[in-house]
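In: Pasting the sequence and the predicted coordinates here, then a few questions.
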Amino acid sequence: MSTIPLGDPGSPASPPRGYALFALGFRPFFLLAAISGLALMLLWLWFWLSPTGFNHYSLVGWHSHEMLFGFSLAIIAGFLLTAVRNWTGIDTPTGTPLALLAGLWFAGRLLPFVPTTLVGLFVLIDLLFLPALITALSRPLVKAENRINRLFLPLLVMMAVANLLYHLEAVGLLATSRSGISLMINSILLLLIFVSGRVLPFFTDKAVTDAAPRFSKQREQAVYALFLLWALSDLLLPNSWPPMLFALGVAITQAWRLYDWHHPQIWNKPILWVLFAGLVWLVVGFLLKAMAQIGLFADNLATHALTAGAIGVTTLGMMARVALGHTGREIGANRVMVLAFILINIAVVIRVFIPVTELLSYPTCITLSAVAWSICYLLFSIIYLPILIRPRIDGRAG
C-alpha cells in the first residue's frame, strides 16, 4: 500500500499577517475540535457531578454522541477536507462554503439546549452535516484516479446512518441509539486503521533517517477481514467466543503492523510517538474487548480504551502534525505539546485501568481523567490558536 504525504514544511519567512481561518478545512475544524474537546469534557464533568439532565438526551447519551459526532467528527472533517485536496490536487471547500459547513457542525452542538419546539429543526441540522461533508468530498474523490481513496465515502455514509439511528431514539421513534453509537465507534476505528496504514509509515520514513517501514499485503488483508468479522460478530453474537477470538485477531494484526513500522528513534520524536501511542491503545483496547466478551474486564472500560485511547490520542497527534505541515512550519512538538501528549495518555490510563485497581473511587477516576483531558486540550488550544487562524508562514495558499 502506498503512503500518502500530508503537507511539507516550507521555508520560514516573516511572521504571517492577517487571518486565514477558512483558507483550508483543517483550520476551522481543528479549532472547533480543540474547543469542543475542552468544553464538552468540562460540561460532561459538571453535569455528571451535579446531574440536571437535558431536554432531549440522557446525560450518558449526550456525552457519547457529542464526543463521537461532535469532537471526533470535527477532526475527521478537518483532516479529510485537507488531505483529499492534497491527495487529489482538486480543491475542497474554502472561504464562505467552508465557513457554512463549520457553522452547520456548530449548530448541531446546540441541540440539547434548545427549546422542545425546536428539537426537530436541530435534529435535522445535525443530520445534514455528514451529507454536506460527503457532498464536499465527492467531486475530488470521484474525479481522482486513485480509487482507493473513494472508500472514505461509504465510511462517511456509515457515520451518517449511525447518526440517524441515534436521533431516531432521541426523538422517541425507535430504540436504536445504542446501535448508532456502536456503528459510529466502529466506523471511526475503521477509518483510523485505514488512514494510519496510509500515513504513519510515511511519517516514520520521513522523520527517521534509517527507518524502513515494512508493508505486507497479507497483513493488511488480515487487518480488515478480522476487524469486519469482529464488528459483525459483536453485533450478532455479543458476549460469546466468536467476537472474543476476532478481537484477539484484531489486536494481534495491529501489533504486527506496529512491529513492522517501528524504529527505536521514534521515541525521540514526540510528534511521532504520540501516533504510535494511539495505535498501542488500539491493540490494548481490542485485547480488553476480548476479555470483556467473556466477563474478565468491564466492557465500558474497554470501550474507553478504544475511544479516549485509540481515537483520542491518535487524533490529537494527527491534528498537531497536520496543522504544522500545512502552515509551512517545522514539524515538531515543543515542551507544552509534549506535556499535552503525556496528559492525554495519563487521562486514558486513569479512565481505563485505575477503576479496576480500586485505588480510587470511580467518581474520582472520572474526575481526574476528565481534568487531565481538559488540560491537554486547553494547552493545544493555546499553542495552536495562532497557527490555525494565521496564514502560512511560507506565503503559500492554504
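Out: That came through, no problem. Just so it is clear, the structure is predicted and the values come from calculations on it, not from any experiment. Residues are numbered from 1 along each chain as shown.

In: CA atoms for contacts and neighbours, from now on please.
Out: Noted.

In: OK, contacts around the closest residue to W281 other than its chain neighbours?
Out: With sequence-adjacent residues excluded and distances taken as CA to CA, 6 or more residues apart in numbering, W281 is closest to A310, at 4.8 Å. Neighbour list for A310: G278, L279, V280, W281, L282, G285 [criterion: CA atoms under 8 Å, 6 or more residues apart in numbering].

In: okay if I get those as a markdown table plus distance to L343, secondary structure and neighbour count?
Out: Output for the contacts of A310, formatted as a markdown table (distance: CA to CA, whole Å; DSSP: H, G, I helix; E, B strand; the rest coil; neighbours: other CA atoms under 10 Å):
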| residue | distance to L343 | secondary structure | neighbour count |
| --- | --- | --- | --- |
| G278 | 13 | helix | 25 |
| L279 | 16 | helix | 25 |
| V280 | 16 | helix | 21 |
| W281 | 14 | helix | 26 |
| L282 | 18 | helix | 27 |
| G285 | 18 | helix | 25 |
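
In: which one of those sits closest to Y384?
Out: Using CA to CA, G278 is the member of the contacts of A310 that lies nearest Y384, at 20.3 Å.

In: That closest one is in contact with G309, isn't it?
Out: Yes: assessed by CA atoms under 8 Å, G278 is found in contact with G309 at 6.2 Å.

In: got TSV for the contacts of A310, with distance to L191 too?
Out: Converted to TSV, the contacts of A310 look like this (distance: CA to CA, whole Å):
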residue	distance to L191
G278	14
L279	13
V280	16
W281	15
L282	13
G285	16
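
In: Between these, which sits nearest F106?
Out: Once CA to CA is applied, the member of the contacts of A310 that ends up nearest F106 is G278, at 26.7 Å.

In: and the comparison structure, right after this:
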Amino acid sequence: MPGSVFEAGRCLIQAPHRLFFMGGLGALMVGMLWWAPVLVMRWAGMASAYPVPAIWLHAWLMTVGVFPFFVFGFLLTALPRWVAAPPVSPLIYRSMAAVLYAGYALTVVGTLAGIDFLMAGIALTALAWALGLGVLMRCVLVARAPSLMHARWSIIVTAVGCIGALAGLGALGQARQSLFAAMPTLALWGFVGPIVFVVAHRMLPFFSEPMIADYRRYQPVWSPPLVVALSLGHGVLAFNGHHAWLFTVDLPLALITGWHALRWRGWAASHVPLLWSLHMAFAWLPIAAVLSAVQSLALFAGYGAVLGLAPTHALGMGLATSMVFAMVTRVSLGHSGRRLEMDNLSVLCFLILQLAVVARLLAEVTAGHLRWLFLFVAIGAWFEAILPWAIRYGRIYCRPRLDGQPG
C-alpha cells in the first residue's frame, strides 16, 4: 500500500495539468459539498452562521476558488507550446500548486472558523494567482512563436482575475462586505467567461478541422479583444450596480459569440462526442449573454430582475463547468497516452450536467415548492455528473502514461 501511494503521488506531480486538475476536481466537489447542506438548511427554515452571507461564500468558492486550478492547469501546459517557450519548471508549478491548494483549503476552513482564516485563504489564492501570472508572462517574454495573440489575451484576462482576488481580500480587510459580494460577478464575467472564449478561439477550430469535412478555420483577430472588452464591461457595470444597462454590452456579446458558434459548426461534429461536447459547452456563452440582456432590458423597463440568477448560472454552470468538463477530458486523455475518445460514462455524465444546468435555470423562474424541486434536481444531477467523472479522471492523474512517455 505505501508503495502504491508513493507511486500515485509521484505520477501526480509529473505535469502541471495532473496536479492542478486534481486540485480543481477536489475543489469542485468540496465547494458543492459545502453548499448542499446550506440549501437543505434553507429549505428546512434553519438559520446558518458564517463570517459573511453563505451565498457570497458559495459564489466565491465556485468562481475565484475553483477555476484557477483548471485555468492554470491548462495554461501552464498549453501556453508554452503556443509560444514555443520552454516548459514550466517542475519546482515552479509544484510550488504554485501547493500555495493554491493551501489557499482553497484555508478559505473553506475560514467559512466556518472565522474571518481571519478566510482572509488567509484568499491571500494565498491571490499569491498563487500572481505567481502563475508571472510564469505566463515569462513564457511570452522568451517566446519564439510568430503569433502571440492568444497567449497575450490569456495573460490579460488572467490578470483581471488576479486583481479580483486581491480586491476581494482588500474588501474583507476593510470590512466592506458589499464589495466582497460583488467580486465573484466581476471574476465570472471579467475572467471566467473571457478566458473560456480566448481558449475556445484558439482550440475549437484546431480540434474541429481534422474532424469536420470541408472545415475552414474561423479565428478573426478582432474578436478576442472585443469579447474581452465586452465581458469586462459587463463585470464593471454589474460591479457598480448598473444592471439596467447591461444590455448595452450583452447584446453585442451575444451576437459575436453566437456568430462564432455558428461559424465553428459544432453541429457537424455529432459523430465525435469529445468534440461536440466542447461546442455544446461554448454555446452557453451566447445563451448566458442573451439571458443577461433580457433581464437587463426588463430592469430598464421597470419590471425587475425577472430571471434572477439564471444568467449567472448559465455562465458559471453552463459555460464554465461544461467547458471544464469537456476540455479537461480531452487534455487528460491526450496527455495520458490514451485514445482521444470520450467513453460512454463521460458522455452520460456530460449530458446529466446539462440537465443540472437547465434545472438550475428553471429554479430561477419558478417559485414555492417547484423552485425547491428544481434546485434539488439541479444539485442532485450535478453530483451524479461530476462525481463519477472526477473519480474516472482523478485516477488517471495518479497513474503513468500508457505510452510510457513523460508528462
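Out: Sure, I can see it. These numbers were taken from a predicted model, which means no experiment stands behind them.

In: returning to that earlier point: trace the residue nearest to W281 of the first structure over to the second structure, please.
Out: Mapped onto the second structure by TM-score structural alignment, A310 of the first structure lines up with L319.

In: and the aligned partner of F286 of the first structure in the second structure, what does it touch?
Out: Under the alignment (TM-score structural alignment), F286 of the first structure pairs with A289 in the second structure. Residues near A289 of the second structure by CA under 8 Å, 6+ apart: D250, L251, L253, A254, P311.

In: Contact partners for the third one?
Out: So the one you mean is L253 of the second structure. V227, L230, S231, P286, A289.

In: Please apply the same query to the last one.
Out: Counting by CA under 8 Å, 6+ apart, P311 of the second structure touches A288, A289, L291, S292.

In: cool, and the first one?
Out: With contacts defined as CA under 8 Å, 6+ apart, D250 of the second structure is in contact with L230, S231, H234, A289, V290, S292, A293.

In: who wins for neighbours among the residues you listed?
Out: S292 (30 neighbours; other CA atoms under 10 Å).

In: these two touch, right, that residue and L246?
Out: Yes: using CA under 8 Å, S292 of the second structure is in contact with L246, at 7.3 Å.

In: before we move on, the earlier item: so which of the contacts of L253 of the second structure hold up in the first structure?
Out: Mapping the contacts of L253 of the second structure onto the first structure (both residues aligned by TM-score structural alignment, their matches' CA atoms under 8 Å) leaves V227, L230, S231, P286, A289 still in contact.

In: Would you format those as JSON lines with distance to M342 of the second structure and secondary structure included?
Out: As requested, those are exported to JSON lines (distance: CA to CA, whole Å; DSSP: H, G, I helix; E, B strand; the rest coil):
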{"residue": "V227", "distance to M342 of the second structure": "30", "secondary structure": "helix"}
{"residue": "L230", "distance to M342 of the second structure": "34", "secondary structure": "helix"}
{"residue": "S231", "distance to M342 of the second structure": "31", "secondary structure": "helix"}
{"residue": "P286", "distance to M342 of the second structure": "25", "secondary structure": "helix"}
{"residue": "A289", "distance to M342 of the second structure": "29", "secondary structure": "helix"}
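
In: Of the residues you listed, which pair is most distant in space?
Out: L230 and P286, at 12.4 Å, using CA to CA across these.

In: Buried residues of the longest helix along the first structure, list them for me.
Out: In terms of residue count, the longest helix belonging to the first structure (DSSP state H) is helix 177-207. Within helix 177-207 of the first structure, the residues scored as buried using 16 or more other CA atoms under 10 Å are 177, 180-194, 196-205, 207.

In: Packing partners of that helix?
Out: helix 152-170, helix 241-261, helix 270-293 (3 or more CA pairs under 8 Å, 6 or more residues apart in numbering; DSSP states H and E).

In: please redo it, this time with the cut-off set to 10 Å
Out: With contacts defined as 3 or more CA pairs under 10 Å, 6 or more residues apart in numbering; DSSP states H and E, helix 177-207 of the first structure has these neighbours: helix 59-65, helix 73-88, helix 152-170, helix 217-236, helix 241-261, helix 270-293, helix 312-325.

In: now those helices as JSON lines including distance to E145 of the first structure?
Out: Shown next, in JSON lines, are these (distance: least, CA to CA, whole Å):
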{"stretch": "helix 59-65", "distance to E145 of the first structure": "35"}
{"stretch": "helix 73-88", "distance to E145 of the first structure": "8"}
{"stretch": "helix 152-170", "distance to E145 of the first structure": "15"}
{"stretch": "helix 217-236", "distance to E145 of the first structure": "21"}
{"stretch": "helix 241-261", "distance to E145 of the first structure": "27"}
{"stretch": "helix 270-293", "distance to E145 of the first structure": "29"}
{"stretch": "helix 312-325", "distance to E145 of the first structure": "24"}
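
In: Relative to T117 of the first structure, which of these is closest?
Out: helix 152-170 (14.3 Å).

In: for the closest one, which positions count as buried?
Out: 152-153, 155-156, 158-170.

In: Now the common contact residues for L230 and P286 of the second structure.
Out: D250, L251, P252, L253, A254 (CA atoms under 10 Å, 6 or more residues apart in numbering).

In: how much space between the fourth one and H260 of the second structure?
Out: Read that as L253 of the second structure. Distance, L253 of the second structure to H260 of the second structure, by CA to CA, to the nearest Å: 11 Å.

In: Now the common contact residues for the two.
Out: With CA under 10 Å, 6+ apart, L253 of the second structure and H260 have common neighbours S223, P286.

In: ok so, going back, out of the contacts of P311 of the second structure, which ones does the first structure keep as well?
Out: The contacts of P311 of the second structure retained in the first structure, by both residues aligned by TM-score structural alignment, their matches' CA under 8 Å: A288, A289, L291, S292.

In: Many thanks, I have nothing further to ask.
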